[in-house]
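>>> sequence and predicted model, in that order:
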Amino acid sequence: MTFFSYRGGILHAEDVPLDRIAAAVGTPAYVYSRQALIANYRNYADALDRLSVRICYALKANDALAVIGTLAAEGAGADVVSAGELRRAMAAGISPSAIIFSGVGKSRDDIRLALEVGIGQINVESIPELHAIANVAAKLGKRAPIAIRVNPDVDAGTHDKITTGRKENKFGIDIDRAPSVFADAAAFDHVDPIGVAVHIGSQLTSLAPFEAAYGRVAELVRTLRNDGIPLTSIDLGGGMGIDYQGEAIPEMRDYAALIERTVGGLGCHLTIEPGRSIAGPAGVLLATTLYIKEGDSRRFAILDAGMNDLIRPALYEAWHDIQPIREPDGDAPDRDQTYDVVGPICESGDTFARHRRLGPLASGDLVAFRHAGAYGAVMASRYNARPGAVEVLVDGSEFAIVRKRPTFEQTIENETMPPWMTPPRQMEDV
């Protein structure tokens, strides 16, 4: 089911025309569908209900409080990779006991905060981190519930910059070394090794890599139990990918059957950490066409959104479907016009698409980048001193700003001139 569709020739988010949102809040603007977030979450929850799998939403996909709060109300836990994300998850209503702290670079301050608030699980990514957790826990007089994240050396077939499960990646501990690391963890007085974790990526469009990784994890759990380490939980990492470019995504029931087949018989509490597949299809980035530039060999559509707003195409060569807000006339003689879709940033890499067929575009026309709800706003920057996009949540026929576009004054409020410099002349009537 899609929550973004043309009605009366205008692209809508649920029951709201996107041109109405653009007129009210300006562009660039991220627009999220609350009902799409709920539907995407329930797609997992319904398929995995029989297995009692805990769903911990991965905040790195989209950390807007309104998005997290929507999922918290559905019963989601959280997967976080920083103290900031931990605080955001709690601020949105998720109990610390339902939060998993992942990430390869947790500082001792991060670990201290996690233990003080009563974190549900810390995923250990290295032996030095294990020692740091044990040290902090001992000083606090607390026990740290941990899972060892293993690297199964499974190639998920995703882009090199988002793969996480190969030996050459920075994530996790080599699965062959895991038994000795678990033995070390069990020897610490203030560490509870409760589980094993694995994560091989979030843009998987085949079940085969999951099968290989989960199979290796199941084998490890049996080995550890034979060694006297009674693990009680398995963290299976991110969920399915999404169809950015018409990819065939396996059915959720088939994913659930795979989980049951590989690890379902081990008697462990199971967790998954989807982010992209929940937030991605639930959001679009709205942009306004500033100019149509006719080159000798190319036609450029120059937008007011840039790579500072949506960096995925520049960073990953990622594809986003781009749709005009006004539905193109299928009978128009210029319906097959193609454009290089670019932003205003002073970089050649500020290119969203090349030779994209969009039909006729003109200055002032609105376009929407589809599947932009994940790894869009969270990866934005203020490059070229641009303030960034506003974020909006739609629910039925209503919409509201859930993260304001910062003013210029807000972008510089934390900056100061050093005391030995002459104060800058104040500009008047800027």
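Now that the structure is in, tell me what you want to look at. What you see is a predicted model; the values in this text were computed from it and never measured.
>>> contacts, neighbours, all on C-alpha from now
Fine.
>>> which residue, neighbours along the chain excluded, lies closest to I21?
Spatial nearest neighbour of I21, excluding adjacent residues (CA to CA, 6 or more residues apart in numbering): F399 at 7.9 Å.
>>> just the element for that neighbour, please.
Using DSSP states H and E, F399 maps to strand 398-403.
>>> which residues touch that strand?
Strand 398-403 is contacted from outside by D15, V16, I21, V25, A64, L65, A66, V390, E391, V392, L393, V394, using CA atoms under 8 Å, 6 or more residues apart in numbering.
>>> please apply the same query to stretch 165-184.
103-104, 124-127, 148-156, 163-164, 193, 198-201, 220, 223-224, 229.
>>> 6 Å instead, please
E125, S126, R149, V150, N151, P152, D153, V154, D155, I200 (CA atoms under 6 Å, 6 or more residues apart in numbering).
>>> what subset of the contacts of strand 398-403 is buried?
Taking 16 or more other CA atoms under 10 Å as the criterion, what is buried in the contacts of strand 398-403 is D15, V16, I21, V25, A64, L65, A66, V390, E391, V392, L393, V394.
>>> so where does E211 fall, helix or strand?
When elements are assigned from DSSP H and E, E211 belongs to helix 208-226.
>>> grab the longest strand from this protein for me.
Looking across the chain with DSSP state E, the single longest strand is strand 283-294.
>>> in the strand holding F399, what counts as buried?
Using 16+ other CA under 10 Å as the test for burial, strand 398-403 gives F399, I401, V402.
>>> and the gap between the second one and R222?
Distance of I401 to R222, given as CA to CA, to the nearest Å: 50 Å.
>>> wait, what's in contact with R354?
R354 makes contact with D340, according to CA under 6 Å, 6+ apart.
>>> this is the other structure I want to compare:
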Amino acid sequence: MNPFDYRGGILHAEGVAIPGLAEAVGTPFYCYSTAALERQYRLYAEAFAGTDALICYSLKGNSNQAVIATFARLGAGADVVSEGELARALAAGVPAAKIVFSGVGKTREEMAAAVKAGIRQFNVESEPELARLNEVALGANRKVDIAIRVNPDVDANTHAKITTGKAENKFGVPWSRAREAYARAARMPGLRVVGVDVHIGSQIVDLAPFETAFRKVAGLVHELRADGHDITGIDLGGGLGIAYEDEEAPPSPGDYADMARRVLGNLGCSYTMEPGRSLVGNAGILVSRVIYVKRGEAKTFVILDAAMNDLIRPSLYDAHHGVIPVTEPADNSARERVDFVGPVCESGDILGLDRLAPPLQAGDLVAILSAGAYGAVMASTYNSRPLIPETLVSGEKFAVVRPRPPIEALIAADRLPPWLAP
């Protein structure tokens, strides 16, 4: 099921025509499909049916309240990495007992907020963090459940900036010190050791790295139990990738679940997992309007009103996003090589390089695909460009789930010091 397809030659999001949506909210804007969000969540839920598993949506992929609430109503938990994300999850209706707190740099204040809320589990990433969390828990007269994130030194074969499970990455306790860290945690009265956490990266399109990491975790669980630890849960992390181009489809949640059962199923542990991109990535598009078509000496540039501040992935990761016209081109229409770029004053302001595109002109609409993850959530107001609207469709209905702020609001957020006040 593709929630974004042509009907009568016009791109639709479910039952909503994109040109009408563009007229209503202005361009550029993000558009998310409820049907796609729900379908992806259910694929995970069905894959792990019959097991003690909790699917915790990873808010860092897309933290819009409407997106979080959509998953919460399906029974999802949340994976958060900041006090802000914790507040967002709670506000969207995620029960605290279904929230796990990850991240390498939790502050004392963030820990205190999560302890007060009564979250399910902390995924602890270092020995100094163990000591600080113990102090915070004791100060609140609480005993909190933890899993220690171990770094298995496994190459996930993904982009260098989103791999997290190699020895040189900042994440997790080094494998060689894992048992020592668990022994230290067991001596801390504010902590209850309940599980092992592993996360090797994002946009992983092969099950082999997962299986290698999970086999190491299985061995560690046996060792930890022999050391006297009551390990009852395994946090599998996230990481399933999506198809951004016409590449071979990544593993499905069903393939992933089958592998996890085969490798870990004899341990009698519950599972927690934190999918993000695979839940929201292909459930969103970025709609933009052509400002100019500029024919240079060496290239033709299609200059859009969306820019790197709206979708930074192509500039930051050299990431590929498909770009298609909102009006379906004829099969026999001419194609030319173009660069889709934005108006920001940076040569790196790119949205799609060297793409075959049908003839386009000023005023035409295009859709940038697979933009539901790490799009709006990473946006900025660079060049004093306001954050763009986010919309959610459900069948033939749509709603603006984050409005475009006026430029005046950007300026009003600044404050003049007394010596510059008028």
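Looks like it arrived, so ask away. Remember, predicted model here, so these are calculated numbers, not experimental data.
>>> hmm, back to that, with the second structure overlaid, report how far the strand holding F399 of the first structure is off on average.
With the two structures superposed, strand 398-403 of the first structure lies on average 0.4 Å from its match in the second structure, counting by mean CA distance after the TM-score superposition for the first structure.
>>> following that strand, which helix or strand shows up next?
Using DSSP H and E, the helix or strand that follows strand 398-403 of the first structure in sequence is helix 408-412.
>>> buried residues in that next one?
Residues of helix 408-412 of the first structure classed as buried: none (neighbour count, 16+ other CA under 10 Å).
>>> and for stretch 172-181 of the first structure?
Along stretch 172-181 of the first structure, these residues count as buried under the neighbour rule (16+ other CA under 10 Å): G172, I173, D174, I175, A178, P179, V181.
>>> quick check: the farthest pair among these?
Greatest spatial distance in these: G172 and P179, 13.5 Å, computed using CA to CA.
>>> the stretch 51-200 of the second structure: helices as residue ranges?
Along the stretch 51-200 of the second structure, the segments classed as helices by DSSP state H, counting those that start in this stretch run 65-72, 83-91, 108-117, 127-139, 178-186.
>>> nearest to L54 of the second structure, out of those helices?
helix 65-72 (11.9 Å).
>>> that closest one aligns to what range in the first structure?
Mapping helix 65-72 of the second structure onto the first structure (TM-score structural alignment) gives residues 65-72.
>>> that stretch: how far from the chain's middle?
13 Å (CA atoms, centre = their mean, to the nearest Å).
>>> try stretch 80-90 of the second structure
Mean-position distance between stretch 80-90 of the second structure and its chain equals 14 Å (CA atoms, centre = their mean).
>>> other residues contacting it?
Contact with stretch 80-90 of the second structure is made by F101, S102, G103, E110, as judged by CA under 6 Å, 6+ apart.
>>> tell me which of these fall in strands.
F101.
>>> and the contacts of stretch 80-90 of the second structure, which is closest to V338 of the second structure?
Of all the contacts of stretch 80-90 of the second structure, V338 of the second structure sits closest to G103, with 39.8 Å by CA to CA.
>>> ok, and the closest non-adjacent residue to the closest one?
Among residues not flanking G103 of the second structure along the chain, V81 sits closest, at 5.0 Å (CA to CA, 6+ apart).
>>> check G141 of the first structure too.
Closest residue to G141 of the first structure apart from its sequence neighbours, by CA to CA, 6+ apart: H190 at 7.5 Å.
>>> and the one you found, how many neighbours does it have?
By the criterion of other CA atoms under 10 Å, H190 of the first structure has 21 neighbours.
>>> wait, isn't it in contact with P145?
No: counting by CA atoms under 6 Å, H190 of the first structure does not reach P145; the two are 8.9 Å apart.
>>> what sits against L204 of the first structure?
Per CA under 6 Å, 6+ apart, neighbours of L204 of the first structure: M240, G241.
>>> ok, it to G376 of the first structure distance?
In this view, L204 of the first structure and G376 of the first structure are 19 Å apart by CA to CA.
>>> just give me the match in the first structure for A156 of the second structure.
Checking TM-score structural alignment: A156 of the second structure goes with A156.
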